[in-house]
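Below are the sequence and a predicted model for it; my questions follow.
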Amino acid sequence: MTRRTTSVAFAAALLATLVATAAPLAAQQPAEAWWRHVQVLSNDSLKGRDTGSPGHEVAARYVAEQFRLAGLSPAGTDGWYQPVRFIEVAMAKEGVALALREGDVWSPLVVGRDMRVTARLATDNVEAPLVFAGYGVSLPQAGMDDLRGLDLRGKIVVYVNANPKGLSAPLLAHGTRTRWATMRQAGAVGVIAVGAGGAWVDNENTRLGSSVSLADTSLDDLGGQRINSVLNPSLMPRLLAGSGIVWDSVVAVAARGEPLPTAALSVSLRATLPTVRRDIVSPNVVGILPGTDRTLRDEVVVLSAHLDHVGTFKGPALTGDSIFNGTMDNATGAATLMETAKAVAARGGNKRTLLFVAVTAEEKGLLGSRYFAARPSITRGTIIANLNTDMFLPLFPLKGLFVYGVDESDLADDVGGVLTARGLQVLPDPEPQEMRFVRSDQYSFIRRGVPSLAFKLGYTTGTAEEKTFTGWVRERYHKMSDDLQQPIDFEAAAGFNALYADLALGVANRKSRPAWRPNSFFATPVIVP
């Protein structure tokens, strides 16, 4: 047997075992079918569903089978699947060298103590002068441009990794997410980020980082970035020497979110950066429910949820658990995607086509959705909206939702109507600094001009729900404790699933295609690169 045949046979056998052993809830409990999906996807045998892993392959096969049972048709480039090619890049264990030129003297820097380096697809040896660019955010349309007046050609850009004030939460999120794209367009060859608060920690596991990129280099958001690094803030006075900028003043100003100074610097960095590379293939899973209206069926509404998680602990050997099960993140969202497919297919009547996509590599930087949004697997139709579910957190009773992107398009009317009908409401995001607007797969569609929304169960500040929500993020997010043993509000999960199905059909059947608000920055596609 070939290795591929063996892998598929193993996946099928494991999948059958997982489905048979998923424990049902007590009789007539809400969200019972949803919970079975969550159990399967969170099982230890899937080893955290890392992109390209056997566990993720099993999960993808499970989703494809559930799509089939729901009555969808396959809509990938290979049956149910859209295989996506990636390249993993890591720094070599030996040979990395860093040095700083101050005047005519080159001084070596110590990896970890002075600087951390993460490998990217374009990582290569580099020697270049430095320039300080404040926050590094360039949004001239919004009246903010830290790159204005700076010559970045052939330079490494040093910027403060902090949030300037004066921008809306979605615009701030977009501006920080696209820092490198604007720097690259201006001719930069690399970046050095520096924090403006907190202690520097030299952790052996983070000194030399790895990354995963799309093999399709035309879609590489970090293309041309020869060095990606983080600097120990204690070195900043040396970098700023002679520029007229005082680091302690920068720290104080950044803490207030006020504009920062910028300047060319008199120092240069030399870096020797050997890398090792590995090819990965991992699929998006795609099912379609064709629209019933001859006029509208070529308008496609995409419902998405990421299927991957972060795998297993890669550090020194530990005793006990080493698996990041990703129950909330995002077995719950993938389960909702499958249950929504079943619900809307049974109800029927969707005038527009509904496309259900379980994307891969969200945890690697929204890469699976980035590929799908740029290279849709469907042969006809135009994507006109995206509804994305990622870690919606059914931790407490459902009273309202955080809806990321709600102020940007008239999809707000659709979600508002669905919530109002249930006595619920859209709640204001109390943590805009967390930039959740760009931290999941809806952003891949937004940047291509597609009105999109994402959701979490909401709370109001000062309540027990806030304590539960923030406690979960602190104690379980991307930790091994995000597993099947944590408390879950099944009534809330059932309520969310029901309103999500209604929302999907509502968008599919609305009179006009969704549109951006006239004042939204995203009304113009922001395709980068």
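Sure thing, it's come through. Numbers count the residues shown, from 1 in each chain.

Only C-alpha atoms from now on, for both contacts and neighbour counts.
Will do.

which residues in the stretch 351-500 of the chain form strands?
353-359, 382-389, 400-404, 425-426, 452-457 (DSSP state E, counting those that start in this stretch).

Same check on the stretch 51-200 of the chain?
Under DSSP E, counting those that start in this stretch, the stretch 51-200 of the chain gives strands at 73-74, 81-91, 97-102, 105-109, 115-118, 126-132, 138-139, 144-145, 156-160, 190-194.

just checking, residue 220 touches residue 212?
No: between residue 220 and residue 212 there is no contact under CA atoms under 8 Å: 10.2 Å.

Now for these two: what residues contact both?
Common neighbours of residue 220 and residue 212 are not found (criterion: CA atoms under 8 Å, 6 or more residues apart in numbering).

the more surrounded of those two?
When residue 220 and residue 212 are compared for neighbours, residue 212 comes out ahead with 23 against 20, by other CA atoms under 10 Å.

one more structure, for comparison:
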Amino acid sequence: MNTAALALIASAAIATGPQDADTRAWWRLTSELSSDAMEGRDTGSPGYDRAAAVVARRLAAAGLKPIGDQGGWYQRMALEQVQITRATVGVGTTPMRFLHDLTAAPLSVPASLDLPIAYRGYCAAGALGDVRGKLVVCHGSRRPGMPTAQEQIDAIAAAGGRAAATIADPGFTIEPPRWPYAYARTVWIAGSPPTPPKIAIFTLNADALGKLTGGSGRNAPALIQAGSRGAPLPSFDVPGRFKASFTLQRRKLQSANVLGLLPGTDPALASQPMVLTAHLDGYGYGEPVRGDSLYNGTLDDAAYVALLVRLVERRGGQGFRRPVVIAAVTGEEKGLHGSRWLAQHWPSEIAKPVGNINLDQLRPIFPLKLLTVHGLNDSSLGDDARKVAEGLGIAVQTDPEPQRNLLQRTDHWNFMQAGVPAVNFVFGYKPGSESERIYRRWYQQGYHRPQDDLAQAIDWQAARDFNRFFYGLVSRVADQERAPAWNASSPLAPRPR
């Protein structure tokens, strides 16, 4: 969607949507950060740098102190990337559409492949048979007792297979697979390259299984249905050969976290800063969906970088008792790189943080009556979140869908790994409710899609309610006497060595 159209939509949304001044101001900044001018804020892109400059200017105007490299606003990080820029894939005379029918791990693929094909059900180590030199097709499953994707890959490599194609299981309805993929890229912090896989690794769209198994006499939809139920699956070889060629591009990138300090007012708490995080990066340009190739990332996560800024703007330069570090981090979508870098390279002039409140995975698209709190039972921050939420008539819960592993999929995880108590939030819903229906639809149509833009429907009251919750939580934690502390019962709490 072009910039002028998005600007009109944003103006109309503000005019007909949020009635309170603070929510309107929040949405204006959200609109600026996720406009087409920012080009989706891809890590290491000019669009990301433009968005970072906006955040830095707003933090400066709010009276914060820059605490990035050499006393500036930016904490820079060198990155490396490998991307599949072109792929030709097919079986016999049947072409396969890259990013739609299958995708590949860029570090795993050679320039070309020409392999026989073996379908091996769930690819348990003892049931592979002869797969030497073959592409092995496996049904992915997250059911207890089934081989994990990594276990399947390890078993195939040990048996002499050349490649693995894991079917993305449509039966995992908690988080069903979504196609197409935006692109096939791997990014890492410079100097710390990931270990290349032993074999070529592909992810297969379940709807494309028939293209791989054509000529075998097998019913591909029936195989998918059986695999999604966890029913027994056959093993068989396929008469066709898998042929693929890839063009890979390697690049060096640089991207930066934006860091600002709101000094505390109580000298006794000066060594106990809180760090508030949200990721500024998005997907940038990618594979078109419904004719749109720009992944604006309005709710993921421009809106919540904007909320960090609004928090300090509302203060008018007045600090909390504790110092508060505002961190708009980069590289979250590429592997949580910016928050990892920040946790490991904390600014030397600032004491180590005593707690982290992270904003990601938030979708104000239905009423906020229930809030999932990651880390709810792990530290006193969970108790603080519960108290603030209760005061606003919001119930809280632990993660009802641990199979999705959301705890480890956003930036607070790196602080937890570094021993810092942390929390993150997801709008909750009761099973079978209209709110769940809205959320599931957004996950299919909006999450990591170009449709996460300013044109999407927002529940303005829900947005306001969460923003109020966040303001209240930060005030409570940053102003109270005791610092955040781990609960002794938490399995994530640091243990004495």
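Good, I have the coordinates. The model shown is predicted, which means the values in this text are computed figures rather than measured ones.

How close are the two chains, by TM-score?
Overlay of the two chains. TM-score (TM-score structural alignment, normalised by the length of structure 2): 0.73; 465 aligned residues with a CA RMSD of 5.1 Å.

Please pull up the equivalent of residue 202 of structure 2 in structure 1.
Counting by TM-score structural alignment, residue 202 of structure 2 corresponds to residue 229 in structure 1.

nearest spatial neighbour of its match, skipping sequence neighbours?
Nearest-residue entry for residue 229 of structure 1: residue 117, 4.4 Å, with adjacent residues in sequence omitted and distances by CA to CA, 6 or more residues apart in numbering.

roughly how far out does stretch 166-182 of structure 1 sit from the chain middle?
Centroid separation for stretch 166-182 of structure 1 versus its chain: 15 Å, with CA atoms, centre = their mean, to the nearest Å.

In terms of secondary structure, what does the strand or helix carrying residue 287 of structure 2 contact?
Using DSSP states H and E, residue 287 of structure 2 maps to strand 284-289. Identification of packing neighbours for strand 284-289 of structure 2 by 3 or more CA pairs under 8 Å, 6 or more residues apart in numbering; DSSP states H and E yields strand 292-295.

Would you mind getting the angle between the helix or strand just after the strand it packs on and strand 355-359?
Per DSSP H and E, the first helix or strand lying C-terminal to strand 292-295 of structure 2 is helix 303-315. Counting by axes from the mean of the first three to the mean of the last three CA atoms, to 10 degrees, helix 303-315 of structure 2 points 120 degrees away from the direction of strand 355-359.

by contact count, what packs against helix 303-315 of structure 2?
helix 21-33, helix 46-61, strand 274-279.

start and end residues in structure 1 for the last one, please.
Under the alignment (TM-score structural alignment), strand 274-279 of structure 2 falls on residues 301-306 in structure 1.

what number of residues lie near residue 473 of structure 1?
The number of residues packed near residue 473 of structure 1 is 13, by other CA under 10 Å.

Quick check: the gap between it and residue 315 of structure 1.
Using CA to CA, to the nearest Å, residue 473 of structure 1 is found at 22 Å from residue 315 of structure 1.

picking up where we left off before, spit out the contact partners of the residue nearest to residue 229 of structure 1.
111, 207-209, 227-230.

cool, residue 385 of structure 1 as well?
Residue 385 of structure 1 neighbours (CA under 8 Å, 6+ apart): 300-302, 450-452, 514.

what separates the aligned residue in structure 2 for residue 456 of structure 1 from residue 105 of structure 2, distance-wise?
Aligned counterpart of residue 456 of structure 1 in structure 2: residue 426 (TM-score structural alignment). In this view, residue 426 of structure 2 and residue 105 of structure 2 are 29 Å apart by CA to CA.

With residue 155 of structure 2 instead?
The value you get for residue 155 of structure 2 to residue 105 of structure 2, if CA to CA is used, is 18 Å.

now residue 267 of structure 2
Relative to residue 105 of structure 2, and taking CA to CA, residue 267 of structure 2 is found at 51 Å.

neighbour count winner among the two?
residue 105 (18 against 12).

Spatially central residue for structure 2, please.
In structure 2, the centroid-proximal residue (CA atoms, centre = their mean) is residue 333; its distance is 5.1 Å.

Can you name the residues that contact the aligned residue in structure 1 for it?
The pairwise alignment with structure 1 assigns residue 333 of structure 2 to residue 363, based on TM-score structural alignment. Contact analysis of residue 363 of structure 1 by CA under 8 Å, 6+ apart lists 308-310.

Run a quick neighbour tally on residue 318 of structure 2.
Around residue 318 of structure 2 there are 16 residues (other CA under 10 Å).

Kindly report the same for residue 271 of structure 2.
16.

That one - nearest residue in space that isn't next to it in sequence?
Per CA to CA, 6+ apart, closest to residue 271 of structure 2 is residue 351, 5.3 Å.
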